[in-house]
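> Here is a sequence with its predicted model. Questions after.
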Amino acid sequence: MATTLRDVAKLAGVSFRTVSNVVNGYAPVSDSTRAKVEAAIEELGYQPNHMARTLRLGRSNMLGLAVPRLAEGYFAELASEIIDVARERGYVVLTEQTGNTRALELDALRGARRQLTDGLIIAPVVLSSEDVEQFETERPVVVLGENVFSPRLDHVTMRNVAAARAATEHLLQLGHRRIAAIGSTEPGAPSVGTAVLRLQGYREALHGHGLEVDEALVRRVGQWGREDGARAVRELLDGSVDFSAVLAVTDMLAMGAAHELEASGLRVPEDVSVIGFDDLTEGQYTAPPLTTVDAGRRSIAEVAVTRLVDRIERPGGPPLFYEADFRIVERQSTARRRDA
C-alpha cells in the first residue's frame, strides 16, 4: 500500500497540514520541522502524487522553453542553466527548437503544447516587435533576446552594445587598430537583432578612439557556427585584408576563426588576437583558451525562470525588463600587438 501524507505526519510527529506545506511549498516551515518531515519522507519512501497535485492546483509544474537551435553552443548551455534553475523551483522544462522559423515560433507560443505547460520562456529570432500581440497569451510568457521589445512583455536580455564595445576596447588597449568583426548578417536573417547590436558596440569603440570603420573588415555570415567563422577568416585572407585581431560575435564563430588562422600558418595570439562572445565552456579548452565575453547567461536563466514562476504562482504586477551585466573573461587568445 502506498505511503500517504498522513503516514509521514504520524512518523514525524507533526500535523497533516504541516507535511502538506513542506511537500507543496505552501507556507514557511521552520528548519527543524522541515528536517523532521524530510527524514520521515525518506524513511517511508513517500512519493508525491504529481497527477493529483496537478488536478488540484490546475498546474502541471512544467515550463516550456523555445530556442532557435540547441546545436548553437549558447542556447545549449542556456537551456541547461534554465533546467537547473527550474528544478530548484520544483519545475521541469519541456524544450523545443524553433529552427529560426516564424511558423515554429508561433507554434511555440500558441500551439497545442502550450496546454501542457504553465508558462513559456522563448528566444525569438524571426518574430519581431510588430508581433507583440502573439506573445500576449493566456499563460505567462518571458521573452529572451533582442528581436522583440515591448513595455507590455516580461523581457530578459543582455547588454549587447556595451559588452561588444568593451570587447573591442580590450583589443584596442592591446594596441590593435585593424580589428576584423565577424558576425554581421543580412537584414532579416536569423539573429539580426543581436548582430546589429554587437556590431554597433564594435563601431562605437572604434569611433571613440578616432578610428574609422573599414567595411572590408566587417564580415557577413549565414549562420553562427564554427564553419561560418572559418569561412569569414578565409575570405579576409584571400582578399589580402590587413588585420591583427578578430572580434567574433559568438564563441562558435571565434573558434572557427582561430582554427582557420592556425590552419593558414598564423599563430593565435602571436600574429592575430581573437575574442569571442558567450563564454561557452568549450572555450576554456581550445588551444589557446578563448578570451570572451561572459554576458550573464546564469543571471539570465535565474531571472527568466524566477519571473515566469512568479507569474504562474502570483499573477499580476507590471512587466519586467532586465539586462544582465557582463564581464570580459581574459584568457590566452588575445595579446598585445607585436609592433605596438
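Happy to help now that I have it.
> For the rest of this, base every contact and every neighbour count on C-alpha atoms.
OK.
> can you list the residues that contact stretch 87-104?
61-70, 79, 83, 86, 105, 108, 117, 124-127, 190, 309 (C-alpha atoms under 8 Å, 6 or more residues apart in numbering).
> Type out the ChimeraX command that picks the buried ones from those.
Filtering the contacts of stretch 87-104 down to the buried ones (16 or more other C-alpha atoms under 10 Å) takes a single ChimeraX command:
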select :61,62,63,64,65,66,67,68,70,79,83,86,105,108,117,124,125,126,127,190,309
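> Okay, and which of the contacts of stretch 87-104 map to helices?
Ala79, Ile83, Ala86, Glu105, Ala108, Val309 (DSSP state H).
> out of those residues, who's nearest Asp325?
Of all the ones in helices among the contacts of stretch 87-104, Asp325 sits closest to Ala79, with 18.9 Å by C-alpha to C-alpha.
> Okay, Ala258 and Phe326: tell me how far apart.
23 Å (C-alpha to C-alpha, to the nearest Å).
> Tell me how many other residues crowd Asp294.
When counting by other C-alpha atoms under 10 Å, one arrives at 19 neighbours for Asp294.
> returning to that earlier point: keep only those of the contacts of stretch 87-104 that are in strands.
Judged by DSSP state E, strands contain the following of these: Met62, Leu63, Gly64, Leu65, Ala66, Val67.
> can you map out the strands along the stretch 51-200 of the chain?
Taking DSSP state E, counting those that start in this stretch as the criterion, the stretch 51-200 of the chain contains strands spanning 62-67, 92-97, 119-122, 141-144, 154-158, 179-184.
> this is the comparison structure:
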Amino acid sequence: MAVTLHDVARVAGVSIKTVSNVINNFEHIRPATRAKVLLAIDELGYRPNLSARSLRSGRSGVIGLVVPEFSLSYFAELADAVIKAAERHGQVVQIEQTNGDRARELEVLSSPRIQFSDGVLFSPLGMSNDDADALTVPYPLVLLGERIFGGPVDHVTMRNVEAARAATEHLIATGRRRIAVVGAHEGEIIGSAGLRLRGYREALEAAGIPFDPDIIVNTTLWHRSNGATAMRELLATGAQFDAVFGLNDTLALGAMRALQEAGLRVPHDVAVIGFDDLDEARYSLPTLTTVDPGRTEIAETAVRVLLERIQGAQPDAAPVEYLANFSIVERESTAIS
C-alpha cells in the first residue's frame, strides 16, 4: 500500500498538518521538527503527489542545490554565491551533500526531499558521462561541474582548459620552465583534473617546453593534506622544478606549506599558483596567485537558467552549455622581485 501523510505523521510523532507544512516548505517550523519529518519521509519512502500540490499552491519558492562536500572550500563558497543569487530572485535554497559518492548522487536525483523544490542545481563528482541518462528527471535540473558533458539538461561550468593554460602561461612569463603539477588524476580525461592538465600541456607545448611526467603528482582528494603529502613525495624524488601548479587552491596551499617546511622560499625558489580564488588565498603567507574561475558568474547564471526552466518560458528549448569567464589573480606567490 502507498505510504500516506498519516504514516509519516505517526512515525515522526507530529500532526498531519505539520507534515503538510514541511512538504510545502512553510517557514515557521522548528528545525528539529522539520528534521524529524524529513527523516520519516526518507525512512518510509513517501512520495508526495507533486502535481496535486502544484495545482493547490503553485511553486514552492525553493530550489535545491546538490554538492559533493562542504569540507572543500570551493563548494562552500559556491553555495554561498548560489544562496545570494537565489535570494535576489526571492528564492530559498535547500542543500544536499553527496560526499562525491556516485550511488548517493544517483539516489538524491530521485529523493522525495529534493523533489519538494521547484528545480535543482546539481554538481556531481562520482558520476560520469556514462550516467548522463540519469539526469532525465521530472523536474527542472541544471548541471554544474565537469563530470558530464553533452547531457540532456542545461550545464553551467568553467573554462577549465583555457584557464589552466593561462595559469601555466603566467608561470612561464615569470621565467619558470620546470613547472610541477599537484593534483592530477591518472588516466582522467573528462573531469577537472583531466581538463586542467590538458590546459597545462597546451601551454608547455606552445612555449616549446617538454612535458615531463616525473613532475606530475597524482592525488585522490583535493584537500590541503593531499597537496602537502604530494609535495613531500615529489621533493623526496629529487626532481628539479621551479614552479608548482596546484590544480585547486587547497592543493596549492598544502604544497606551499611543504615547500616552506623543506626550506624553499616562495616565490624566490619555487613559484606557486592555484585555481579557484578561495577567500583564504588572500590571507596565506605569501598570498596565493590563483585562477578566478568565475564562481559568482556560475552561481548567478545557474540560478537564472534554472528559474527560466521552472517558469517554462521555452519548455521545448534544447539544453545549453554556459561557460563562465575567468581571470588570473596575481599575488605574492608568483611575484617577480
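That came through fine. Just so we're clear, the structure is a prediction, and the values are computed from it rather than from any experiment.
> ok so, going back, so which of the strands of the stretch 51-200 of structure 1 is the most surrounded?
strand 119-122 (a mean of 28; mean count of other C-alpha atoms under 10 Å).
> what's the closest of the strands of the stretch 51-200 of structure 1 to Leu11 of structure 1?
With C-alpha to C-alpha as the yardstick, what comes closest out of the strands of the stretch 51-200 of structure 1 is strand 92-97 (29.6 Å).
> after superposition, how close is the closest one to structure 2?
Overlaying structure 2 shows strand 92-97 of structure 1 at a mean distance of 0.9 Å from the equivalent residues (mean C-alpha distance after the TM-score superposition for structure 1).
> Mind telling me what element Glu42 of structure 1 is part of?
Assigned by DSSP states H and E, Glu42 of structure 1 belongs to helix 31-44.
> Where in structure 2 does that helix fall?
Here helix 31-44 of structure 1 fails to align to any part of structure 2, judged by TM-score structural alignment.
> buried set for that helix?
Buried residues in helix 31-44 of structure 1 (16+ other C-alpha under 10 Å): Thr33, Arg34, Lys36, Val37, Glu38, Ala40, Ile41.
> With neighbour numbers in mind, choose between Ala258 and Phe326 of structure 1.
In this view Ala258 of structure 1 and Phe326 are compared by other C-alpha under 10 Å, and Ala258 has more residues nearby, 29 against 20.
> so how far is Gly150 of structure 2 from the aligned partner of the more buried one in structure 2?
Here Ala258 of structure 1 is matched to Met256 in structure 2, going by TM-score structural alignment. Met256 of structure 2 sits 36 Å away from Gly150 of structure 2 when distances are taken as C-alpha to C-alpha.
> same question, Asp212 of structure 2
Distance, Asp212 of structure 2 to Gly150 of structure 2, by C-alpha to C-alpha: 32 Å.
> Then Ile336 of structure 2?
41 Å.
> on that earlier part again, I'd like the strands of the stretch 51-200 of structure 1 as a markdown table, with distance to Glu282 of structure 1 appended.
Putting these into a markdown table (distance: least, C-alpha to C-alpha, whole Å) gives the following:
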| stretch | distance to Glu282 of structure 1 |
| --- | --- |
| strand 62-67 | 20 |
| strand 92-97 | 22 |
| strand 119-122 | 24 |
| strand 141-144 | 23 |
| strand 154-158 | 21 |
| strand 179-184 | 19 |
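> Among the ones you listed, which comes closest to Ala52 of structure 1?
For Ala52 of structure 1, the closest of the strands of the stretch 51-200 of structure 1 is strand 62-67, at 14.7 Å, according to C-alpha to C-alpha.
> The closest one vs structure 2 - mean distance after superposition?
Averaged out, strand 62-67 of structure 1 is 0.8 Å away (mean C-alpha distance after the TM-score superposition for structure 1).
> what's that strand packed up against?
helix 73-88, strand 92-97, strand 119-122 (3 or more C-alpha pairs under 8 Å, 6 or more residues apart in numbering; DSSP states H and E).
> No more questions from me, cheers.
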